[in-house]
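1. just to be clear, the model below is a prediction. Sequence and coordinates:
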Amino acid sequence: MHIAIIASKKDAAGITIKESLIDEGFRDSEAATLHVIEEDSIHAEHLDRKVSADFFLFATRHSAKAEVKTLCVHPPGNWGEAKAGGKKATLSYTIPKFQKFILAELQRHNTLGWEVTSEATHHGPELERPCLFIEIGSTEREWENREAGAVIAKTAISFIQHANTASSNACNDDEMTAAVGLGGTHYCQAFNKINAMTHYAVGHVCPKHQLHLLTPELLRQAMEKSSAELVILDWKGLGAEKQRIAGLLEEQNIPHKRA
């Protein structure tokens, strides 16, 4: 499996991560290559038509008003309007088992004591290859923090080795079950615990505040584009959409369980 790591010239965190990768000994190889692009990563539409790879890992900044020091990972995609890249009501291809591994590695390499978390699916770009975003947040101070860059770099290098280990097909590990998460907050507290403590690997997440946008077509996309076998519900985090979502899953005959 060939992995393309993508950093944007417009992204301070991306440049920090790029430099940290080089410091950690990363060099282009058959397993992975590092690409620096001109546009912001969220607007790198159809980059897979220019860069040949089996999987794309975007190294970027994370912004948040709360300014929490954060190391995070998530798949791109839009449940509704495309306000930050990508395409309206279109989700990315992704591999939840890779997201689960990256979360664990971020935690293992986290020498800073920062928060490690998944995020709900959001923003662009649109690609036809599976991808994830791995991010440093949440202000310019953190984006330029070289220790944070080193945490991401070490995680990325571990991930490349994991994805290319011949004795363990990371895409089809029978010990893990890929799932879609519905409900809860943007920072996926319930699904973080599931990824950390169970055999389930949660990829695409539609949070509570966007559940009203969820249609049978979007649910189909979330399942098919992540090869998910079931939906996991943050039952207490479904809010007013609880009965509609439960009915939708029954109508579509989609296996599901409560978190």
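-> Received the coordinates, thanks.
2. for the rest of this, base every contact and every neighbour count on C-alpha atoms.
-> OK.
3. just the helices in the stretch 101-250 of the chain please.
-> For the stretch 101-250 of the chain, the helices defined by DSSP state H, counting those that start in this stretch occupy 140-143, 146-163, 189-197, 216-224, 242-251.
4. okay if I get these as JSON lines plus mean neighbour count?
-> Formatted as JSON lines, the helices of the stretch 101-250 of the chain follow (neighbours: other C-alpha atoms under 10 Å):
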{"stretch": "helix 140-143", "mean neighbour count": "19"}
{"stretch": "helix 146-163", "mean neighbour count": "21"}
{"stretch": "helix 189-197", "mean neighbour count": "17"}
{"stretch": "helix 216-224", "mean neighbour count": "17"}
{"stretch": "helix 242-251", "mean neighbour count": "14"}
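5. now the helix or strand hosting Thr60: how far from the chain's centre is it?
-> Following DSSP states H and E, one finds Thr60 within strand 55-63. Using C-alpha atoms, centre = their mean, to the nearest Å, the distance from the centre of strand 55-63 to the centre of the chain it belongs to is 9 Å.
6. try this one side by side with the last:
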Amino acid sequence: MVVLVVATSSDPASIGPAAAFLAMPGWSPGPPIAEGMQSFTNGNVRLLKHERSIIAEDHLDQRWQEATGEPVSEVIFLSKHTAVSNRPALTVHPIGVPHLREDETPPQGGTPGWAAIPNPRIGPWLRLMQKIAAEQGLVPEFEITLEATHHGPVTSTPTMFVEIGSTEEYWGRQDAAQAIALVLRKGLGLEDGNDVGSWQGNGEKVLLGIGGCWNVEALHQSFL
């Protein structure tokens, strides 16, 4: 099983972190996938670069397996983030448009009523991102946030987006790109062999919250 990290050259907040990630040790050229796509390998991590919108390439996990024979365990997309506040931010979020009816057209990819399986790294990586951003001097200038799901592309495996926001001024920031690259390297275990946030489902208890909860800590303790 391999982890697929996806970047696009059409987005500075995507290709910047990808370039910083590829500048770190251990990479070699990967197999050819399709015209306009490049791939690179490092351990069980595969970085795929393409030229289209990050939300336009559906089923990249399935297409990777069909082209290489390697099943994909999870997908991580690198992208820009936009917000009305225009505040600089580093974000993570799941994907999908489950709020749309079948007769509605998703404005940013995906399929109406669909949501990807959330990548279990989302919570641990949010905390890792906070730590690395602080160490790199990006906090408090950059806000570290968890977004709601709101777009595609369509995938079949656990998926997350890792983003830089929120305006063109920040999308190309090299220090932000370096911070994201460090999150990827540390989080995927390429630094010391110890990854962050992977979950194999080996009998661990899972806490599922639906609706509001006024005291999460009390609920957690009662669950234990």
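-> Nice, thanks for sending it over. What you see is a predicted model; the values in this text were computed from it and never measured.
7. got a TM-score for the pair?
-> The TM-score (TM-score structural alignment, normalised by the length of structure 2) is 0.74; 185 aligned residues with a C-alpha RMSD of 2.7 Å.
8. and the most centrally placed residue in structure 1, what does it touch?
-> Centroid-nearest residue in structure 1, with C-alpha atoms, centre = their mean: His74, separated by 2.0 Å. By C-alpha atoms under 8 Å, 6 or more residues apart in numbering, His74 of structure 1 lies in contact with Gln99, Ser118, Glu119, Ala120, Thr121, Leu132, Phe133, Ile134, Gly203, His204.
9. for His256 of structure 1, same thing?
-> Applying C-alpha under 8 Å, 6+ apart to His256 of structure 1 gives the contacts Leu230, Val231, Ile232, Leu233, Leu249.
10. so the third one touches Ala190, yeah?
-> No: in this structure, Ile232 of structure 1 is not within contact of Ala190 by C-alpha atoms under 8 Å, at 9.8 Å.
11. what segments of structure 2 are strands?
-> Listed in chain order, the strands found in structure 2 under DSSP state E are 2-8, 28-29, 38-42, 45-50, 72-82, 89-93, 143-146, 159-166.
12. now structure 2: which of the contacts of His74 of structure 1 match?
-> On the basis of both residues aligned by TM-score structural alignment, their matches' C-alpha atoms under 8 Å, what survives of the contacts of His74 of structure 1 in structure 2 is Gln99, Ser118, Glu119, Ala120, Thr121, Leu132, Phe133, Ile134.
13. what is the equivalent residue in structure 2 for the third one?
-> In other words, Glu119 of structure 1. Using TM-score structural alignment as the criterion, Glu119 of structure 1 maps onto Glu147 of structure 2.
14. ok, how many other residues are close to Asp174 of structure 1?
-> Using other C-alpha atoms under 10 Å, Asp174 of structure 1 has 9 other residues around it.
15. can you check Gly212 of structure 2 too?
-> Neighbourhood size, Gly212 of structure 2 [other C-alpha under 10 Å]: 7.
16. Leu219 of structure 2 versus that one, what's the distance?
-> For Gly212 of structure 2, the distance to Leu219 of structure 2 (C-alpha to C-alpha, to the nearest Å) stands at 12 Å.
17. ok, Leu184 of structure 2 to Ile15 of structure 2 distance?
-> 14 Å.
18. got it, and Ser166 of structure 2?
-> The gap separating Ser166 of structure 2 from Ile15 of structure 2 is 16 Å, by C-alpha to C-alpha.
19. thank you kindly, that will do.
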